[in-house]
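Participant: Next comes the sequence, and after it the predicted model I'd like to discuss.
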Amino acid sequence: MIRVDALYRYPVKGFTPERRDSLVIQDDGRVQGDRSLVFRFADALEPADATFPKRRGLALMTFPSLARVDLTFDDRTQTLRLRVDDIDVEADLSQSGRERLAEAVTAYLRTTNDARLLEADGILPLGLLGDGRTARFQDRPRGFISLHGAASVGALDATVPAPVDDRRFRSNIVVDGSDAWAELDWNGRLRIGEVVFEVQKPIERCAAITANPDTGVRDARLLRVLTSEFGQDAPTLGILLLPADGGGTIRVGDEVVLDA
């Protein structure tokens, strides 16, 4: 039996996830509160639509040291807390609060191997965009819900000396009980809890998965491993979903039923 093993929400694009007992899937195909904030570069304008390319702000793909920042967001008080090394900042989404948070992230990045990236034209000062509620800063215009199988990550972990776990792949849903790579062959509809999804396509991965979530260092050539060791044409892990008949709530432990 295939079941939901873990659920994740990413309040700030490019930063660490929050593990959740449940997720609200919106009718528009996004997780409620997911990627509702983003640290934008100085020359990045407020987007007019519900998408925000990684090149316009902080992203794990280019700033792997972001993986070390412990992040929590309180939906009720609309406060964001960032903790890493000697930095521990909690602030609301007022203008002064946003500035404090941006200054804290900048101060941390200046101590890392990514510091040189801050010196490029148009990067500083960082700004914090978003209302903390609306899911709008996904890479893709449709947003999508992402899912992968725990067995697929386990198979990849067994091929490299560096530790590889679910956090590297930044999925919303992790399922257990399926064979490694089985989800790549899923098509049509599947039901998770009270939500029916339509499978869209596999997820082609970027350099973000090479960053160790504990050290913030690129320590595994996973893109090359996926193609060379597993015979993939492009480095792929996980699939994208959209709700087929409206949204709802999914929970850890929910059964995953294929071809619902």
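Facilitator: Ah, there it is. Residues are numbered from 1 along each chain as shown.
Participant: Going by C-alpha atoms from here, please, whenever you check contacts or count neighbours.
Facilitator: OK.
Participant: Please tell me I have it right and residue 30 contacts residue 135.
Facilitator: Yes. With contacts counted by CA atoms under 8 Å, residue 30 reaches residue 135, the gap being 6.6 Å.
Participant: next, the one to line up against it:
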Amino acid sequence: MIRLAQIVRHPIKSVGFEELASASLTKGRALPFDREWAVIHEAAKFAELTSWQPKMNFLRGVAGPELMAIQARLDEAEETVTLTHPRAGEIKLSPDHDGQRLIDWLRPLWSTDRPAPARVGRVPGQPMSDTPSPFVALLNHSSNRALGQHLGQDLSIHRWRGNLWLDCMSPWEEFDLVGKSVRIGEAVLEVQERITRCKATTVNPKTGRADADTLGALEQHYGHQDFGVYALVTKSGNIAQGDEVTIL
């Protein structure tokens, strides 16, 4: 029986991951507060953030590996985020009102040869994910373990910046879900496409340093650089860790 093992969101794009015990999914929407805010750098190709924009305009783990080691805790009622990092310590702030504090905290973690962080942006209801579609990313624990075996090390799930981690599947069985729907708890999601990965996944979320050639291992052993699948919520409902996952 397939189970929902973890629920993960990233309140600020590329700046911290947070595990949840439960969540409420809404038809046509992403996981609540996932990539709700983003840190815009000084070379961004737009003046104001009023709609979805490509990832190249924002701070990202692929360009600043130390960002991958940030953990987050969001207070949804206050819309404040507490961020922790092994070197930078802890900070609590409102992304809407304390943008400069966030930027100052991030500067030592960001590469000096990259465009500097400039401001924090938000488009309510439009996550600043890698695609404009309100996808929820489904990933498979067995695939992560299989890839780790090829690399000879345990891989943290947080390298992949996914949302819903499924257990009790065969390795790579998630790819067979494309074109199908799954029920998780009360919600239903339609699986749309595979997710092609970038070098951010080579970085260890505990250290903020690259230590595993995830892309090379995917290419060598499987002939692709895909990990996980994107899905759209087609029926609203609550989900929780341990929920049964049914393929419809």
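Facilitator: Okay, I see it. Please read these numbers as outputs of a predicted model, since none were measured by experiment.
Participant: Where does the residue nearest the centre of the second structure sit, in terms of helix or strand?
Facilitator: Taking CA atoms, centre = their mean as the criterion, residue 161 is the residue nearest the geometric centre of the second structure, at 3.0 Å. If you go by DSSP states H and E, residue 161 of the second structure is not part of any helix or strand.
Participant: Trace residue 229 of the first structure over to the second structure, please.
Facilitator: Alignment note (TM-score structural alignment): residue 229 of the first structure maps to residue 221 of the second structure.
Participant: now its match: how far from residue 140 of the second structure?
Facilitator: Distance, residue 221 of the second structure to residue 140 of the second structure, using CA to CA, to the nearest Å: 17 Å.
Participant: Which one's more surrounded, those two?
Facilitator: A direct count of neighbours by other CA atoms under 10 Å for residue 221 of the second structure and residue 140 places residue 140 higher, at 26 against 10.
Participant: Per the alignment, name the residue of the first structure opposite the more buried one.
Facilitator: Aligned partner of residue 140 of the second structure by TM-score structural alignment: residue 149.
Participant: need the contact list for residue 220 of the first structure.
Facilitator: Applying CA atoms under 8 Å, 6 or more residues apart in numbering to residue 220 of the first structure gives the contacts 160-162, 210-211.
Participant: Any idea how many residues pack against the residue lying closest to residue 43 of the second structure once chain neighbours are set aside?
Facilitator: Residue nearest to residue 43 of the second structure in three dimensions, not counting chain neighbours: residue 115, with 5.9 Å by CA to CA, 6 or more residues apart in numbering. Residues lying near residue 115 of the second structure (other CA under 10 Å) number 17.
Participant: ok, residue 224 of the first structure to residue 232 of the first structure distance?
Facilitator: Taking CA to CA, one finds residue 224 of the first structure at 10 Å from residue 232 of the first structure.
Participant: residues shared between the contacts of those two?
Facilitator: By CA under 8 Å, 6+ apart, no residue touches both residue 224 of the first structure and residue 232.
Participant: The closest residue in space to residue 191 of the first structure that isn't next to it in sequence: which element?
Facilitator: With sequence-adjacent residues excluded and distances taken as CA to CA, 6+ apart, residue 191 of the first structure is closest to residue 257, at 5.1 Å. Secondary structure from DSSP H and E places residue 257 of the first structure in strand 256-258.
Participant: Could you give the residue range in the second structure aligned to that strand?
Facilitator: Going by TM-score structural alignment: strand 256-258 of the first structure matches residues 245-247.
Participant: so where do the helices sit in the first structure?
Facilitator: Assigned by DSSP state H, the first structure shows helices spanning 95-109, 150-157, 222-228.
Participant: Can you say which of the ones you listed is nearest to residue 82 of the first structure?
Facilitator: With CA to CA as the criterion, residue 82 of the first structure lies closest to helix 95-109 of the helices of the first structure, at 7.6 Å.
Participant: Which other helices and strands does the closest one contact?
Facilitator: With contacts defined as 3 or more CA pairs under 8 Å, 6 or more residues apart in numbering; DSSP states H and E, helix 95-109 of the first structure has these neighbours: strand 87-92, strand 127-129.
Participant: Pull the distance from it to the chain's centre.
Facilitator: Averaging C-alpha positions (CA atoms, centre = their mean, to the nearest Å) puts helix 95-109 of the first structure 21 Å from its chain's average.
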